[in-house]
Every structure is written in structure tokens, then in C-alpha cells.
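> sequence plus predicted model, see below.
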Amino acid sequence: MPSPAQPHRNPPSERAALVFAIASILVFLGFSVWFWVQTPENVATHFDSGGQPDDWTSKAGLLWIFVPLGVGLPALLSIRPLYEKLPASLINAPHKEYWLERGEKTYLVDCLMELLRITAGLTALLVAAILVIIAEGARSATMSEWLTFVPTVIFLIATGLAVWRFYRKLTPPR
């Protein structure tokens, strides 16, 4: 059983996850500028089952929603002091009691922050992909199914792997 003074077998890469979250937010902001420059004033925002647009929104209105979502949510997920101050009873993590009983709340929060920051970066990239999908729809006037399917599947697989990593890191040593 590791003590607070001993290093863990697989310490979380919380800083790398923070760099990923920040880089993803910057990529999202870059795609937002590209979207503003490349798309017409009104863009299709909903498509019927045949891939034909059936609802339109101004690009300014769309960015008014997407920029706070693509920057704000990932930023909120990345602010460590918010989660450090949470009472342990509000943290829902596997094997939480094991780590708290050993005085390892810092390790628990490190693992949580790694998960949240990876999820934050993936969220920013997913919202950037949605902007690209909308821009492509504006160019071609139809929406191919693979264009929406691929980013969603990548997001779900990557998020699932991050959750699996979180679980593995918090599984007590044998």
C-alpha cells in the first residue's frame, strides 16, 4: 500500500491533461475564427433524415452560443481549486474511501483533474468539429452521415478511454 511519501505506480499526468485542454480550446478558437470568415451570414443548423437543411441560424447567433460552450465549459472543467474545495462527500469516484482513509485526497483530486481536463479538451474539439460540420453543410447544402458520425464516435471512444484510465488509476494496489 503506497503512503503519501511514496510515488504511485502510475501518477496522473494532470499537467499534460491541462496542456491538452488549453491547446484544444485554442484549436476551437482558431476554428471559430475560420468559421466566421468562411461561412455565409446564415448557416443550416438542422438537417432532416435525408440530409437536407430544414433550419437556419445566423453565424453570429451560432457563435454566440458555441464560443461560451467551447471555451467556458472546458475552462470550468479545468479549474483545480473548484474541485479541491469540494467536500469529499460530493466527489463520486471509484474506490474513493480507500484513498481518503489513507490521507490521499490529493492523489484522488489529481486523478479527477486528469479526467476532467481530458474531457474538457475533448469537448472543445467536439464543438470545433461541429463548427466544421456546419460550415461543410453551408458549402454543400447537404449533410453526409459520416461527417457527423466520425467526430461523435471519436469523442465517445476517447472519453471512454479517459474514464477507464481514471478507474484504473484509482483501483487500489493488490
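On my side now, so go ahead.
> use CA for all of it now, contacts and neighbours both
Noted.
> scan this protein for its longest helix.
helix 105-140 (DSSP state H).
> in that helix, what counts as buried?
105, 107-138 (16 or more other C-alpha atoms under 10 Å).
> putting a second one here so we can go through both:
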Amino acid sequence: MAVGSGESWQQREERRRQVAREARLMAREPAGWLPRLVLLVATVAWLAMLAWLVQTLPERVPTHWSGGGTPDGWSSRPVAVAVVVLLPLVLFFPMIWISRLVMVWPDGVNAPHKEWWLDRPRRLVRFERLLREDLMLIVAVSVLLVVGIGLIMGYAAHQPGGAVPAWWFAVLIVGYLVLLTLLVVWMYVSARYRPDDDDPELA
């Protein structure tokens, strides 16, 4: 069955594989300064929070709370620290490497105007950089969520009964979801992924 351009889907897939092979041989474009700065700030905040927890947490730490802010789950200090260490290391920071997926499986990544970006090796290299920058911002926001959780946990550990104001969690989660939603909406509605045939490198 032929597609709109006159090529079959098999020909299209082979052409995209060839584009990806050529793109993998090209140098990666460096990420912009703003995503790198935001990720650096989030990482420094996370490391500072870890240092504070290691120095100040008691042996028994509240790690889960009821809807009213009363703790209903407790852990040892090593377990509590391990949670805020492993969440970013295992779950969030590796997300940045997803951008490399476009070089191996271009169809597996969705973005506005994807057909245009997958059509040329240089475009695919630029596409990978744009996606990497967006993932840096998403990871930074997610790491800051862990920072907020760690700060609440560290504060609660020194309060009578380990209780904290219940609204803290609502503010933290809602703030995270709002920032994450704004980032995704910005990715899709801004001119960031708009085809640019005026750029001589991409035309």
C-alpha cells in the first residue's frame, strides 16, 4: 500500500532507518544554557537536601502521612535517605537518555511535526537536542518534587509525633503537576518544533 508521497510504508521505514544511521554518525548538538542551568540548580538543591537529611535525621523517620498530615508509616534513617537518593538516580535522571531513542527508533518518539524532523539526518540531530533539552526541564521539575518531599520528611522528623500541615502535600503535588503540564503544553504549542525550511542546515 502506498502512502501520500508515493512510497510504500516499507520504503518509508527503510528511508527512516537510513536517516537514523546517518544521524548517529553526526556530532550531537550541545544543549542550550537554560535547560542545563535549570537542571544544575535542581541537582544542587537535591544534593544540599541530602546532605541536610544525612546530618539531621533521627533513627526513626516518618515517611508516609494520612490525609490529615499525621504519620502512618515510619522508616529507619538509612531507608528514608535511600528513598530520596534512588528516586532521582533510578527514575528521573535516566529520562534524559530517552532523547537518544530518536536515533535508534525514531517512530517511537512522538512530537509535533514529527514527519518533517525524521526526514533528514541533520533534522534528526536537531530533534534529538530539542527533546533532550525538554527532558532536562522535566527531570529538573521532578527532582525538585523529591527535594520538597525530603524537606517535609526532614521537618516532620523533628516535630512531636511527626505531624505536618496536610496542605503542604497538596501544594507540593499540585505545583508539580501544574509545572509539568505547562512544560508539555509549551512543547506542543510553541514554535519550538515547528518546521524551519529557512534554516540552511535543516532545509
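Arrived safely. All values derive from a computational prediction rather than experimental measurement.
> what value does the TM-score take for this pair?
Once superposed, the chains reach a TM-score of 0.80 (TM-score structural alignment, normalised by the length of structure 1), with 163 aligned residues with a C-alpha RMSD of 2.5 Å.
> now do the strands in structure 2.
60-65, 71-76 (DSSP state E).
> so which of these is nearest residue 87 of structure 2?
strand 60-65 (13.9 Å; C-alpha to C-alpha).
> matching residues in structure 1 for the closest one?
Mapped onto structure 1 using TM-score structural alignment, strand 60-65 of structure 2 covers residues 42-47.
> average offset of that stretch relative to structure 2?
Compared with structure 2 after fitting, stretch 42-47 of structure 1 deviates on average by 1.1 Å (mean C-alpha distance after the TM-score superposition for structure 1).
> what comes into contact with that stretch?
53-59, 134-135, 137-138, 142-143 (C-alpha atoms under 8 Å, 6 or more residues apart in numbering).
> residue 170 of structure 2 maps to what in structure 1?
Residue 170 of structure 2 maps onto residue 149 in structure 1, by TM-score structural alignment.
> run a quick neighbour tally on its match.
10 (other C-alpha atoms under 10 Å).
> so which of the strands of structure 2 is the most surrounded?
Most buried of those, by mean neighbour count (mean count of other C-alpha atoms under 10 Å): strand 60-65, with a mean of 20.
> return the distance of that strand from the chain's centre.
27 Å (C-alpha atoms, centre = their mean, to the nearest Å).
> quick one: the helices in structure 2?
9-24, 33-56, 77-86, 101-104, 114-117, 121-156, 167-189.
> tell me which other helices or strands the fourth one touches.
Using 3 or more C-alpha pairs under 8 Å, 6 or more residues apart in numbering; DSSP states H and E as the contact definition, the elements that helix 101-104 of structure 2 packs against are helix 9-24, helix 121-156.
> these: which one's closest to residue 44 of structure 2?
So among those, helix 121-156 is nearest, using C-alpha to C-alpha, at 10.1 Å.
> the aligned partner of residue 22 of structure 1 in structure 2 and residue 67 of structure 2, how far apart?
Aligned counterpart of residue 22 of structure 1 in structure 2: residue 40 (TM-score structural alignment). With distances taken as C-alpha to C-alpha, to the nearest Å, residue 40 of structure 2 is found 33 Å from residue 67 of structure 2.
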